[in-house]
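# missing the sequence, but the structure's below:
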């Protein structure tokens, strides 16, 4: 009877937390904090309260990996790819790809080096652990920032840059994280074995391009069925099948990246629905996926609140500060040094005010939290990495995101597109 009772406890605990999260929206408006920040507070207070009452929630850190990777992340990645404005994406594709690919990879490496040097404990926090932390911390999340940009009618280019970077950045960061985590676990289990960098690069490319190719094929198949079906309800059923089907088959049967497959499939279905589905039906489908993504994001941030403990702040506060400082420094270098270097052309060059928003608006959120929650407890210093991730996310949500409107007002974004130029 222990198994069923434990499952009932998990479901009941999540239902209570979801019900409590209904308070997050009015509270976020009242105190002017991001909605997800309030969810974290609700999750933390709720979990502390039920533990104080002696109730076993049944929620275990060891169960987070499958829950996050197989249930929540596919929805978040697919919804972002499916709903992005492809016309605006095409116009700003080069800087987006530069931000999400070479600049992101360089940023992950720099973050790992800064964190490793900052911690300064090669035995307890080796370089391969720092690499996992670096990959985990580079994924950006525009959820807390884009709402401000849309409310003041900021230039579409800026919003697309932030959303597009996050879309590709998140999927690639998951692939990089998975590759480096496998490497870290292998080195930890057999420290005498050497690391073959060529094999690791080949494995990364296999995951990356294999996932993209399979996702493209699934998207083409989904586009065909979309053309045949053209029914609101069945289109939603089809999209759920494409999202989870592309992820599960790619990840568990083909040995390639499920996240890249979901990304490619989502972009293909986005294109297909623009061609085959009437505008009013697309509005219905978009709203339905917005609800799914909202639920997935809410659950991830509630789980973050549940996982946070006061001991993290008392025992790992220095690690959190090192991670926050490293992430800010790396983001500064990425936006003000690497982005102009990789985008030298006048037609694609981002102006100074746009870079200001990209720097301070590069918040961390759902994917960083999801990857942190999925860390295997067998990994050395996994709790330190998780504390770092939580510290960075809390900083971006409680400090960066609330001050983005101040930055936007300072550069007069509500006047015209010219106000972004210097």
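Yes, it's here. Because the structure is predicted, anything quoted here is derived from the model rather than measured.

# drop to CA atoms for contacts and neighbour counts, all remaining ones
Noted.

# okay, strands next: where are they in the protein?
Under the criterion DSSP state E, the chain contains no strands.

# check it and tell me which residue is nearest its centre.
The centroid of the chain falls nearest to residue 367 when counting by CA atoms, centre = their mean (2.5 Å).

# list the contacts of it.
Residue 367 makes contact with 73, 139, 140, 141, 170 under the criterion CA atoms under 8 Å, 6 or more residues apart in numbering.

# next, the one to line up against it:
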């Protein structure tokens, strides 16, 4: 009798039912032991990865691998779109300047501070230090949105965190891509002798490039949503209108990316417009369509979030992380320091010079709540094979894992102590 190995069973056609079964198992365990199902999915992914690396179970881990571009273009955008759909217009108005500054200036500041600290304190090559600082600076939309759906904080604070995470992913991608492009043009990724220690940057050129990519993405997202609003007036069928909202998201992301603009920013702008203009305006869509569409996007976000966390777990090389704990610990400390150095001044300035006021407790939550995740892992996975990539992978995986197992429990405990039931309801 021919022996059937586990690796031969887990072929492509079985991946979808296995994935759905894994989600069900994680949800069941989460209900029983009161741990977020996403963290259980992360643990399952890590267990599969460790089993593959140690040879305990003959799994072909390649069958579970997800193309990092799939994460960037088709997993993160629905999460951003759904989160921005849910954001209330008045809450967004109350934090819009702070959110955009944190998502742009904040990410750039964190990249500069983190890059300098890693270069001069940790002794990493300049290119490695700044590339890592750029890909780790943005908070992860999947994790932040999931966490702030669960923790009990004032709605305005939750809106600030979700809006920042939705927009700053794009900033991180733009800055990281620019650093890598500069490094490639100067041969830093191609030298067999190692990694170069310096790069030359035209600051004005990079600022102009960033503005075009970022605000161009906003224009594409708003353009698609505004055009779809006209079509919604001509329709009165829930399934067709829900499909139209999906077409708006995918269309804006694909068109923005093809034009060299930010698809993630396009997704955020499209979701904000759809949720606050199209969904809430009278005579545009019916109550039935509004209910169908909202439920569809909640389900879509649920599956996208599940893929993101399982992808995180499967990507983790725990053995390599264990071999580089001192470097990872130093990098994690630098990431936290860069986050604090970029958020506190911005929020303090907003408190002093605008109507957007943030108590000290809120500033602490913003700093602690800036967790990292699938976006950073996906970005480093897009690099070509090189010594440069291997160094970045090790540090990135370790810092992301540290962020999840340290920051989330600390944030939850701090919020329970800092916010009463009365303050949360405000």
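Nice, thanks for sending it over. Just so you know, these numbers come straight off a predicted model, no measurement behind them.

# which one among the contacts of residue 367 of the first structure gets closest to residue 220 of the first structure?
For these, the residue nearest residue 220 of the first structure by CA to CA is residue 73; the value is 21.8 Å.

# the closest one - how many residues pack around it?
Residue 73 of the first structure has 27 neighbours, counted by other CA atoms under 10 Å.

# then residue 141 of the first structure?
The burial count for residue 141 of the first structure: 25, using other CA under 10 Å.

# surely it touches residue 369?
No. Using CA atoms under 8 Å, residue 141 of the first structure makes no contact with residue 369, being 10.4 Å away.

# circling back: which one in the second structure is aligned with the residue nearest to the centre of the first structure?
Alignment note: residue 367 of the first structure maps to residue 375 in the second structure; criterion TM-score structural alignment.

# gap between its match and residue 358 of the second structure?
When distance is defined by CA to CA, to the nearest Å, residue 375 of the second structure is 28 Å away from residue 358 of the second structure.

# one more: residue 219 of the second structure?
Counting by CA to CA, the gap from residue 219 of the second structure to residue 358 of the second structure is 30 Å.

# go on, residue 158 of the second structure?
Residue 158 of the second structure is 13 Å from residue 358 of the second structure, by CA to CA.

# also residue 226 of the second structure?
Counting by CA to CA - residue 226 of the second structure and residue 358 of the second structure are separated by 33 Å.

# repeat for residue 212 of the second structure
30 Å.

# and residue 384 of the second structure, by the same measure?
Counting by CA to CA - residue 384 of the second structure and residue 358 of the second structure are separated by 42 Å.

# neighbour count: those two, which is higher?
Of the pair residue 384 of the second structure and residue 358, residue 358 is the one with more neighbours under other CA under 10 Å, namely 17 against 12.

# thought the more buried one was touching residue 347?
Yes. Between residue 358 of the second structure and residue 347 a contact is recorded at 6.8 Å, counting by CA under 8 Å.

# next, count neighbours for residue 36 of the second structure.
16.

# that one -> the first structure?
Under the alignment (TM-score structural alignment), residue 36 of the second structure maps onto residue 34 of the first structure.

# surely its match and residue 403 touch.
No. Using CA under 8 Å, residue 34 of the first structure is not in contact with residue 403, being 10.7 Å away.

# residues contacting the match of residue 36 of the second structure?
Applying CA under 8 Å, 6+ apart, the residues contacting residue 34 of the first structure are 28, 144, 397, 398, 401, 402.

# if we use 7 Å, what do you get?
Residues near residue 34 of the first structure by CA atoms under 7 Å, 6 or more residues apart in numbering: 28, 144, 397.

# the second structure: which residue goes with the last one?
In this case it means residue 397 of the first structure. Matched to the second structure by TM-score structural alignment, residue 397 of the first structure sits across from residue 404.

# run a quick neighbour tally on its match.
16.

# now do the equivalent of residue 308 of the first structure over in the second structure against residue 139 of the second structure, distance only.
Matched by TM-score structural alignment, residue 308 of the first structure corresponds to residue 316 in the second structure. As for residue 316 of the second structure, its distance to residue 139 of the second structure is 18 Å (criterion: CA to CA).
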